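Chemist: 3D, please:
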Amino acid sequence: MDLNKIKRIYFIGIGGIGMSAIARFFNEKGMQVSGYDRTETALTRQLAEEGMQIHYTDDVQLADQQADLIVYTPAIPASHTELIWFREKGFEVVKRSDVLQEITKELYAITVGGTHGKTTTSTLIAHILRHTGYGCNAFLGGISANYDRNFWSSDKQVAVIEADEYDRSFLKLHPDVAVLTAIDADHLDIYGTEEEVQEAFIQYTRNIKAKGTLVAKQGLHRAAELKGDNHIWYHLEDNKADIYAANIRPDEGGYRFDVIQHNWTLTDIYLPIGGTHNIENTVAAIAVAHLLGIADEKIKAAIADFKGIKRRFEYLVKNDYQIYIDDYAHHPEELRALISSARALFPDRKCVVLFQPHLYTRTRDFATGFAESLSLADEVLLLPIYPARELPIEGVHSEMIAKMITKPVQVIRKEDVLSWVKANSAPLFITAGAGDIDQFREPVEEVLNGKGIVENEEVKKKA
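Modeler: Just a heads-up that it's a prediction; the model follows:
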């Protein structure tokens, strides 16, 4: 595969967050880009506005039959008509990860892997490189709130890439700098056991290029087996790590803190987004920026300007009467970090979490962990499981989580969510999940903003 010789490229599943980033990469290089996706979304509409031809019916007659390269996502079923046709006709058909593999071979590659934190960390690294003028090509797994994009290009021969462990895709990458945020059990429908998940992440570090650097969280399982000619260990506050945060204090829904690395200190950093886990992600990003030789004050200015990622501890309503946070959290550890951080920032507010479990297998495998994390809230609303690519599993449903939660809980239908929000008080309201729960973002925001206006008027009248 010679990326420089491609003139026309066709994507099956072009609307996926990772696929669309690659599509934008080729589109900005002047290649003819087109693709299929199952449904039209805000993201696919953006791609169309950028000049890409997109259709939403699995129909070979609508596909680009003159394409030099066909790229598909693992989320596409093997029975997909277009995918079968292109294979049978002898087209070069590759996975998204195959394209990223070639990009990491050609460019100085900074990849960010881990079962949690990789989207925020990769986006923050890419933002720092862009904001400071260092420059990079960014391939992200979320939409940057600063730029409303999951991809941007640069003449600098550097790439920041989110390394997705699903389907072992990240094992094709060859980084110069590999960041590793977490090695927790996940995607057991793919890996089978926690040990196989760990083996995959160890292999991820074996692919680091000669003289490359591993930037890994202090205290990971099987840390002694992780590879890389150079190691930098980071942590939230553990001073045994090579780089860590100190003097952490909340500040207007974000944090101020220092970062210490050996004989170097970066003081009074301001991070405008919430979540103590995001401080740790920032420490990892600072480690990379410092490794690249970016000036201290430029790093601090970039972080202070970071607006986060859509659906990652995202404030949708934030006033004296109401806090509404939306997050992509779909693993017990992600939920634990989300809820505990929100409660620490707003300790006097009643915390209500609306959670949509994602996948039957994940719900089955981690039901106890989900219940423990959700029990950190004052009240829990559970939507039915979002199946995504899976068929139902007998006996697996949201009720199996609900019965283990130690706080007031109810399983609620989608059509009843807004009625509940209108009728109940939730000064700290959180929506979380990786399915289609994001459809409630704007409606819930409108209701809660309206409540805030009413509260404000009542206070004025009393005054």
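Chemist: CA only for contacts and neighbour counts going forward, please
Modeler: Will do.
Chemist: Which elements pack onto the host helix or strand of residue 246?
Modeler: Assigned by DSSP states H and E, residue 246 falls within strand 243-251. Here strand 243-251 touches strand 230-235, strand 254-261, helix 276-291, going by 3 or more CA pairs under 8 Å, 6 or more residues apart in numbering; DSSP states H and E.
Chemist: out of those, deepest packed?
Modeler: Of all those, helix 276-291 has the most neighbours on average by mean count of other CA atoms under 10 Å, namely a mean of 23.
Chemist: quick one: the residue nearest the centre of the chain from residue 328, how far?
Modeler: The residue lying closest to the centre of the chain (CA atoms, centre = their mean) is residue 119, at 3.5 Å. Distance of residue 119 to residue 328, given as CA to CA, to the nearest Å: 10 Å.
Chemist: likewise residue 385?
Modeler: 15 Å.
Chemist: got the contact list for residue 81?
Modeler: Contact analysis of residue 81 by CA atoms under 8 Å, 6 or more residues apart in numbering lists 58-60.
Chemist: Identify, from those, the entry nearest to residue 80.
Modeler: When these are compared for distance to residue 80 (CA to CA), residue 58 wins out at 7.3 Å.
Chemist: is it true that residue 37 touches residue 54?
Modeler: Yes. Counting by CA atoms under 8 Å, residue 54 is a contact partner of residue 37 at 7.4 Å.
Chemist: out of the two, which sits in the busier spot?
Modeler: Under the neighbour definition other CA atoms under 10 Å, residue 37 and residue 54 were set side by side, and residue 54 has more, 24 against 19.
Chemist: Another for comparison:
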Amino acid sequence: MNLDNIDNVYFIGIGGIGMSALARYFHAKKKRVAGYDKTQTDITDSLEALGIRVHFEDSVANIPEPFFNYNTTLVVYTPAVPKSNMELVYFKNEPSYTLLKRAEVLGLITENTFCLAVAGTHGKTTTTSILGHLLNECEVPVSAFLGGISENYNSNLILRGTEVTVVEADEFDRSFLTLSPDIACITSMDADHLDIYGNAEELIKSFGDFSRKVKDNGKLFVRNGLPIKGLTYGIEDQSDYSAHNIKIENGVYVFDVKTPKTTLENLQFNLPGRHNLSNALIALAMAVEYGCPHQQLAKALASYKGVKRRFSYHIKTEKLVYIDDYAHHPEEINAVYHAVREMYPGKKVLVVFQPHLYSRTRDFVDDFAKSLAQFDEVALMDIYPARELPIEGVSSEWLLGKIENNHKQLITKKDLISKIKESQAQVILTLGAGDIGEEVKHIKKALQGEN
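Modeler: Next up is the predicted model:
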């Protein structure tokens, strides 16, 4: 399919983080763009501010008239949308329309570009946004599609040109197998999405399949220790690219990077946590292999500000720190815990966690319990169902019973702020991939009223 021949692009699930980046891209390419989503959010508001029409009632009658021309319209949908969605059903029953998944559209966009792809069960969004920022600051003609809102650009799309693309290679629904990258990396392969894969072995096999999608003359990076061959990267080890002499100065990492050819000294990076340092390292390695000048890369890395909902500070005073993060897997919760302890040793920490998906909660309940128990206080919200129906016996109450911590409780969204204000914790964390992110501004406002 030739995207240049398309005039209209209609999105079913336009408010999704990956879908909205595509919507911005096509809007910037002067296509007519509109879409449906079930909920109005800051993302849909930002799309409407660009002039993109968005509606929130699932009805074919709400689709604007120009999008009924099947010769010039592309319909894009996300697997997160229920199969019973009336608009999706309509377009599926009209075979004249071109109907593609988000991942398939990314594959089409990237196939005639120099593509850098970031895969892994954790770290994709931060790594992709760092890499996109590095290439942009080095004046590479790049389009970077991000799975979060970059603090540097206040967008999930970086658009300097279209010759080079940076994308998240998403393992969900095996979406990353639509890509054929020139340079790729795999950050992690922890078990996840078992509702799709069935078991961890199938997930690992899928990452192996992805590694073989890299072009014959391309390069694959893997974090040291993963069971896939490629250029390695790691922290304080003997990898092909490794970070050494790591110090924290005024809350900033200062470190050296050994490459196969040289050593880059006194690099600076602002995000806390060794997991983020690892993300910065691989983004830097991919940019070096692409050919970016080392001096420009060092300056670009120091200017990187992060991604919203990835260890995002909302209050940072001597008395109180409030951080929000997208963490929704036990390993991600562990990474946040270690980052907080590294930055705030000895301070009392409250974690408010909203589990995401019944299946993920069921599959990793013991690991969730163990990771959450590390914090001084634990508050659990109800499970955010996303695309799923409830599973009998799977609940936040069940998870709470497994957490070995004397300071734990269930809380409702209605009581969220009052329960947080009752805590004596000096560091407050809100974690989860559901709609807890919509509560952050209200929590911040309430807490600032106290200070």
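Chemist: just to revisit the earlier point, quick one: map the residue nearest to the centre of the first structure onto the second structure.
Modeler: Matched to the second structure by TM-score structural alignment, residue 119 of the first structure sits across from residue 125.
Chemist: any idea which helix or strand carries its match?
Modeler: Per DSSP H and E: helix 124-137 holds residue 125 of the second structure.
Chemist: From the contact counts, what lies against that helix?
Modeler: By 3+ CA pairs under 8 Å, 6+ apart, helix 124-137 of the second structure packs against strand 114-119, strand 142-150, strand 155-159, strand 164-169, helix 274-290, helix 294-302.
Chemist: quick one, which of those is nearest to residue 129 of the second structure?
Modeler: Ranking these by proximity to residue 129 of the second structure (CA to CA) places strand 142-150 first, at 6.1 Å.
Chemist: Show me the contact partners of that closest one.
Modeler: 17-18, 21-22, 124-125, 128-129, 132, 135-136, 155-168, 305-309.
Chemist: re the thing from before, what about the strand holding residue 246 of the first structure, how far off from the second structure?
Modeler: Once fitted to the second structure, strand 243-251 of the first structure is off its aligned match by 1.5 Å on average (mean CA distance after the TM-score superposition for the first structure).
Chemist: quick one, that strand and strand 230-235 angle?
Modeler: 30 degrees (axes from the mean of the first three to the mean of the last three CA atoms, to 10 degrees).
Chemist: Over which residues of the second structure does strand 243-251 of the first structure lie when aligned?
Modeler: Taken onto the second structure by TM-score structural alignment, strand 243-251 of the first structure occupies residues 241-249 there.
Chemist: Same check on stretch 335-343 of the first structure?
Modeler: Counting by TM-score structural alignment, stretch 335-343 of the first structure falls onto residues 333-341 of the second structure.
Chemist: likewise stretch 46-61 of the first structure?
Modeler: Aligned by TM-score structural alignment, stretch 46-61 of the first structure falls on residues 46-61 of the second structure.
Chemist: quick one: that stretch to chain centroid distance?
Modeler: Its chain's C-alpha centre and that of stretch 46-61 of the second structure lie 23 Å apart, by CA atoms, centre = their mean, to the nearest Å.
Chemist: and it, which residues are buried?
Modeler: 46-47, 52-55, 58 (16 or more other CA atoms under 10 Å).
Chemist: Tell me which of those residues fall in strands.
Modeler: Secondary structure from DSSP state E places 53-55 of the buried residues of stretch 46-61 of the second structure in strands.
Chemist: and of the residues you listed, the nearest to residue 185 of the second structure?
Modeler: Looking across these and measuring by CA to CA, the closest to residue 185 of the second structure is residue 54, at 34.7 Å.
Chemist: which residue in the first structure lines up with residue 138 of the second structure?
Modeler: Correspondence of residue 138 of the second structure to the first structure, assessed by TM-score structural alignment: residue 132.
Chemist: If we ignore the residues flanking it in sequence, what's nearest its match?
Modeler: With sequence-adjacent residues excluded and distances taken as CA to CA, 6 or more residues apart in numbering, residue 132 of the first structure is closest to residue 298, at 5.7 Å.
Chemist: okay, now the one you found: neighbour count?
Modeler: Other residues near residue 298 of the first structure come to 16 when the count uses other CA under 10 Å.
Chemist: Could you do residue 435 of the first structure as well?
Modeler: 18.
Chemist: Now do the contacts for it.
Modeler: 356-358, 386, 388.
Chemist: Kindly give a single ChimeraX line that selects the buried subset of these.
Modeler: In ChimeraX syntax, the buried subset of the contacts of residue 435 of the first structure is picked out as below (16+ other CA under 10 Å):
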select :356,357,358,386
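Chemist: so which of the contacts of residue 435 of the first structure comes closest to residue 321 of the first structure?
Modeler: Using CA to CA, residue 356 comes nearest to residue 321 of the first structure of these, at 25.3 Å.
Chemist: That closest one maps to what in the second structure?
Modeler: The alignment partner of residue 356 of the first structure in the second structure, by TM-score structural alignment, is residue 354.
Chemist: residues contacting its match?
Modeler: Residue 354 of the second structure neighbours (CA under 8 Å, 6+ apart): 380-384, 431-434, 436.
Chemist: Surely residue 386 of the second structure is in a strand?
Modeler: No. With DSSP: H, G, I helix; E, B strand; the rest coil as the criterion, residue 386 of the second structure is coil rather than part of a strand.
Chemist: Show me what it aligns to in the first structure.
Modeler: Under the alignment by TM-score structural alignment, residue 386 of the second structure pairs with residue 388 in the first structure.
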